[in-house]
Structure formats: structure tokens, C-alpha cells
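A.B. asks: Structure here, sequence nowhere to be found:
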């Protein structure tokens, strides 16, 4: 693959124009108009929330901090960028547009929202306007036509070579920061200080990361989205679970690793078993394979580990059939990833819309589509010791299926999750995360 960003971007933009033309035809529109979004303020305060660019906008342009800008595309014409450069001495004003993407756009620099509207298509009724209604200017409120949105989001699952390269670069940042976080944990740092070490190594502030870091020591690893960040280290550090990503040009990586404080103890052996199983799951990311089946296979694989480590007394098949495995592995095996960490259209039945249902008994799976070349997905199996889920088992008819003494022995470690970002290709899958760690 040619990794020259300029060449990759030109091909990427051509594909976006092709998709936009098809989407507009389906919806019966002539123009695609996408606002970058606006700054929102907190109620009863003058503080603004961190600005988040419209994903539909950043699919076209690597502009992440430019509220008030617009993209307009009419098939057969050059895309237009209405670039907001406000006259503002309170904040840093965006510099003039620069980068390999600039020659591909007609660029108009404006200084006020009213001026921006003068450069958008005049016949608003013929525009598909994609964005949030909050803060929309009069006359150009987003209509988000379902036929247009469904088509664009369905096809967003298929990443262009440019997008995969951007995700690879995000992964380089993320794996470097993961190495720094592990080192901080082993040096005895608190969760908060590990988080700071991560941000420093990534050279990204918390609001620039694609999601809030999960930095969990000991029992905190049993909270799936633990984000409290303890300020002092625990008296004894047993385990460390970190789920943290990084961004590059608007694209995300999503990486999770788990470590035992004692590299030679039984918890580390359990981590290693989950890691081996996870790599086998990653190898299932093949064109034509149903992601729902990958999730169900993950349950059987993890139930096998539970049996091998003496945590359950029944067969893996019985543990899955009776719901015992779901108490230890309560979330989905992964999701799509790209411009958004949880990429859109994970359930899309087709480019016309519709939804593919989750398997019965698995309400938290985020992706149900059949895999195809160009899709990028996460694979993130886990085993956890969550009181809220284990207590009903202990009191219920399946209590005898579990060796509770073994559960109690692992309980102080919280849980395990291993997560990689994997590209589906026409042949063997490409694991961006393992590649990143190999070069970190």
C-alpha cells in the first residue's frame, strides 16, 4: 500500500464524492451540505463544553477545531469549503488552510456565520444538510434525510486506504502511550498519575483523546467503564486494566491491556490465556464471516478458559447455554471503529437502512453485520469478577456450576480485557494494534 498521505487522500476524497452522489440520488437532492458544528455552552454558566466536530464533516476534511465552517458538495463540481476564521481577540483564530487536502477544494474564508450562509447553495429545499439541529442558523437547519444518512453511514464501515493509514498513525500514538502507562503502574503511580503519564506520552490532552481513559487498578477493573481516577496508589497493587485510545486526523484507535503486578502469578496466567484466545478471535476477522457468530464463539472460548482455570465446573457449552458465561463476560466482543470509536451503522441491514438483530441473550453487542474487506473492528473479550452479576448466580440454580473459592481468589484482581483494532482484508486480517506494539 502506498502510504503517501497526499495520494491516499486524493483517492479517499474521490470515493467520498462517489458515495455522496449516490446518496443524493437516492434521497432526491442536488447538494450535500455539512456544517462542522458549533460550540455549546453549559446551562446557567458561560463555560463551553469541549467542541466536537461533526463526524460527517471530518470524513471529508482533517479539520477538528473549526466550528462554524461548512462543506458543500454538488456532484460534478469541486467540493467547497466555507472556512470560518472569526475576528476574535479572545481566542486563537484558525490559520489559513494548509495541507495536502487544500488543492481539492474551492475555499472561501469567512468571518461571521451570516457571511458563511451567503456561500451555500441557494435552493435549500434541494439540500441534504447533515448535522445537529442545535445552534443551526435560520434557513439551513439540518434535515438529515434518512435515505442519505443511511447510505453514507452504511458505507462508512468500509474504510479507504487513507482512513486505514490514519488509524495506523493513531495506533502508533496509542501504543506508545500504553507503554508509558504500564511503566507508570509498575513504578507505583496512582490511577490519576498513570492517566497523566499516558496523556504526556501521547502528546494529547484528555479532550483530544477519542474517549475518556479507563485506568483501573485492582477491583476497579471490575467496573467496565471505570473513570474515577484515584489520586493515591492503593496499599497493594495487584492488577492494572487500561482501556485508552488516541487520535490522528480525526480517526481513533481503541486499545485495552491488562497486567498483573506479579508477572509470574496465576492472574497473569489467566491474562495470558485470554490474550491467546483474543488473538484467535482476531484471526476470525475474515470477509464473509458473521460478526454475531464471532461474538458467540468468543463466549465458548472464554467459557473454556473458565473451566480450565477451575472457575466453573460444567462444560463450556453448558456454561454458555445457562448464561453462566455472560456473568463473567457481560459485554459485546467489539464494534466498528474509525471516525468514531463506536462507529455508526453497526446494525445496518443494507445501504437502505434496516437493522440486523443481536443474538438472543446478548443485548450489548454493538455490531451485527457480516464482515467485508475494508471494515475495521475491535476485538475485546474479557473476564470479570463483578459482584452485581455474580451475586444472582451465587443465590440461583446455577450456583453449583461455579467453584466459589476459585472466584474469591481472583476477585481482588477485578477483571481482564484485551482489545485490538483489526482490519478485514481480502486475505488474512491486519492487526493494527499488535503492529503498533511491535514498533512502540
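C.D. replies: Looks like it arrived, so ask away. Since this is a predicted model, take the numbers as computed values, not measurements. Residues are numbered from 1 along each chain as shown.
A.B. asks: From here on, just use CA atoms for contacts and neighbour counts.
C.D. replies: Fine.
A.B. asks: Which neighbouring elements make contact with the longest helix anywhere in the chain?
C.D. replies: Scanning the chain for the helix with the most residues, using DSSP state H, yields helix 161-186. When contacts are defined as 3 or more Cα pairs under 8 Å, 6 or more residues apart in numbering; DSSP states H and E, helix 161-186 packs onto helix 5-27, helix 191-202, strand 239-248, strand 251-260, helix 432-439.
A.B. asks: Tell me which of those approaches residue 389 most closely.
C.D. replies: Nearest of the helices and strands packed on helix 161-186 to residue 389, taken as Cα to Cα: strand 239-248 at 19.2 Å.
A.B. asks: ok, second structure coming up, stack it against the first:
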């Protein structure tokens, strides 16, 4: 998208935010929306700060992710105001003056100290819905996070504007570039740490700038769902590689997972190919009116069918789902919403007034239970794992004879498989941001 198109899309995005915010303020009975960008957190008994993470409610308005001490003010009928902290500081690099396609949509006030912000906020703090963490309090302006306001804004944040989709497309392109570099590092014999560094270098993002900690797992480590240890030494026999890693773009995230076999002619590669084919069919289910819980349950059936086809499970897919055996090999949810946050908010929201849509019984780790609608962006991430703890539980339980333990032992050294794409729900066919980015990279 060229700069002029981004500017047009962003203008429409801000208009949508204003409409949503006005309605949210009505719901909560407030006159102003006030959003601090957040402040630095310091380690206990130390003067070192943790990596700064911007308030998602703040970066929804402006593509600013490294600006602690700033504030956003919206009053219906008025142009949004940005109180922009640009301190006098010779210890650290000072944020540059605001510039770009977005600045014309704000009345911008530059301040030199955090305390100066108070004089540019609405006169009566009691009439403000202040969204942020307690640490962002400034005098009377203490974040109150009124539920009616937060529920409305978070519910509707599931529906991405065209501008947001384009930012997520940018995050996908960056993530795919880095994933390709990580695969090359694996095939060149790199350790988990080496692969992680190759990923960051290709993404041009440091570890704290990525939307979440990279999962870089070789061999058996692939069975640990959130493996982040990053061994410094490569294994003597690198058999498999699972990487779950994303990238950031203007405050938005991508979330991509791929699994590779060292020997592309191995049976483990065949298992990867089977999961990949099933995953693409699951992505095709991301359509308006489809209950996301159904995709999750269908994923269990599809993966249980793969386990049976490979001689690992002796059960029909339906029996594997009913008995919980499928959850031994696929213990997490099929995915989640994604956008400003990797695990985006309001995944269980019944409506913009609150309420919760329950998870399917026996599936506690599903992060999204809503019916899909155009504009939603979700991940689809099925997996098959050979996790020692879960397998031990199966061996000691009533369904121990439901699987072939010799076949499990053959696959256990490979850890597991997960494949994940970011998919946009539309009025018609879904848009797979991840596969599109891979196709673009292959064609360039």
C-alpha cells in the first residue's frame, strides 16, 4: 500500500475509533476518554527497567510504541488530542517530533516532563474514562477502567479496520522473512540460540521488540508448547525444528508457526505434510457465521484421523475426541484473536455489554469462543505433540490401549508439530495473511 493509501485508510480508522469511543462513553456515562501510553516498570531492588510495553488502548489510535509518558484524549465532537512527551534527556535517545501520515488527525501538544501532561487533560478527572495500568496515574488522573467502556471497546476491537489489516499484513511479511532465515539457520546446523539470532536479524527487531518470546525448539523440545530456553549448543543429531515466532509492525502483531524435518524424506515429514494439509482446510473454515468452537472441535477430529492413519491411535476420530485421547496429542486451543495484542482481547465476550461464551467442556485452553464475523482476524494453529507428561497420564489411565506405544516411541524423538497462520474473516473467502506473505517472499 502506498503512503497516500495508508493515509486514507488511517483517516477512516480514526473515524471508526471516534465512533466506537463516543458510544462507549455514552454507555459508561463519561464525557472524555483518556488513555495514557504507560510508564516504565523497574526491577525490584534495582534501578534497571523492564522492556517498555505500550498500552494497547493507546496504540490503537496512533502507531506509537516507544513513547512512555504520553497521553491520548478524546472528547466527542472534538479532534483527538495527543499529549506527546519529548523530554530533555541526555541519558537516553529522545523520541523524534511527531511526523507521518497520522499526525494531521490530532491536536498535538509536546511536553518536556511527564507532570506537564496534567495541564492538558480534561479539567474534571471524575468525568473521564481513564484506560490504563495503575502505575500510569498522574495526580487526580487515576486509571479507572470502567467496565462498560472497556467491554464495548474491546468487543469491537475484534473487528479490524482496513488500515489494521494492512498493518497486520506488514507484520506478516516481516515475520515470514524472519522465518525463512530461521529455517536456513536450522538446515545449516545452528543451535536454538543461533536460530533465534538469525530470526531477529532478518526481522530487524530485537527480542524485546517482537510481540512475544520466540519459541525455537529442536528435537524433543518441540513437545513443550512454550519452549523458550534457547540452548546454546546444537544437538548432535538435529532431527526436527519447531518455531513459533512473530513480528511487529506499527503496533500490530503476526503470529506464525512452522515445523520442519531435517530429513525431508522421513515419516516425520509425512506427518508434517498431513498436519499442514489439515491446517489449510481449517483455515478455509474461517468464514462469517462459523462458530470458532466448531473449528476447534473439527480440528480434534481431523488430527485424530491423522493419528489413526499413521498407526498411532487405534480409535476412530469421534471416539478419540469423546474419550479425551485426542487432547493428549493436541492439548491446546485451535487459536485466538490477534491484532494489537498477540492474544487479542474479548475472545469470550458474549456482547459489547459483557457476558461470557463458555468454552466446550473438556477444552479449557481455547482462547476464543465467539462466532466469526467479517473483520475478525484469528490464528489457526493445530498441533500434534509427543509430550512425556501427557503420554504418561495416558499410559496410566483407562485408555492406555487406545494407542500403539511402539509408534509413539518412533515419533517421540521429534517432539511435535504445530503449524499456524493468521487468517482474516471476510464476507467471502478468508484471507490468509501468512500464506500470502510466504507466496510473496517465494516470488521475489
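C.D. replies: Perfect, thanks for sending it. Computed from a predicted structure; not experimentally measured.
A.B. asks: can you put the helices and strands packed on helix 161-186 of structure 1 in JSON lines and add distance to residue 296 of structure 1 and mean neighbour count?
C.D. replies: As requested, those are arranged in JSON lines below (distance: least, Cα to Cα, whole Å; neighbours: other Cα atoms under 10 Å):
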{"stretch": "helix 5-27", "distance to residue 296 of structure 1": "33", "mean neighbour count": "17"}
{"stretch": "helix 191-202", "distance to residue 296 of structure 1": "33", "mean neighbour count": "22"}
{"stretch": "strand 239-248", "distance to residue 296 of structure 1": "23", "mean neighbour count": "26"}
{"stretch": "strand 251-260", "distance to residue 296 of structure 1": "21", "mean neighbour count": "25"}
{"stretch": "helix 432-439", "distance to residue 296 of structure 1": "23", "mean neighbour count": "17"}
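A.B. asks: shouldn't residue 224 of structure 2 be in contact with residue 387?
C.D. replies: Yes: judged on Cα atoms under 8 Å, residue 224 of structure 2 makes contact with residue 387 at a distance of 6.9 Å.
A.B. asks: Neighbour count for the two, which is higher?
C.D. replies: Taking neighbours as other Cα atoms under 10 Å, residue 224 of structure 2 and residue 387 compare with residue 387 leading, 21 against 16.
A.B. asks: Determine the residues that are contacts of both of residue 224 and residue 387 of structure 2.
C.D. replies: Each of residue 415 lies in contact with both residue 224 of structure 2 and residue 387 under the rule Cα atoms under 8 Å, 6 or more residues apart in numbering.
A.B. asks: what's the longest helix of structure 1 aligned against in structure 2?
C.D. replies: Alignment of helix 161-186 of structure 1 against structure 2: residues 162-187, by TM-score structural alignment.
A.B. asks: average offset between the matching stretch and structure 1?
C.D. replies: With mean Cα distance after the TM-score superposition for structure 1, stretch 162-187 of structure 2 departs from structure 1 by a mean of 0.3 Å once superposed.
A.B. asks: Next, the buried residues of that stretch.
C.D. replies: 163-183, 185-187 (16 or more other Cα atoms under 10 Å).
A.B. asks: ok so, going back, which one of the helices and strands packed on helix 161-186 of structure 1 lies nearest to residue 33 of structure 1?
C.D. replies: helix 5-27 (10.4 Å).
A.B. asks: The nearest residue to residue 193 of structure 1 once chain neighbours are set aside in helix, strand or coil?
C.D. replies: Take residue 193 of structure 1 and drop its neighbours on the chain: the residue closest to it by Cα to Cα, 6 or more residues apart in numbering is residue 231, 7.3 Å away. At residue 231 of structure 1 the chain is in coil, as set by DSSP: H, G, I helix; E, B strand; the rest coil.
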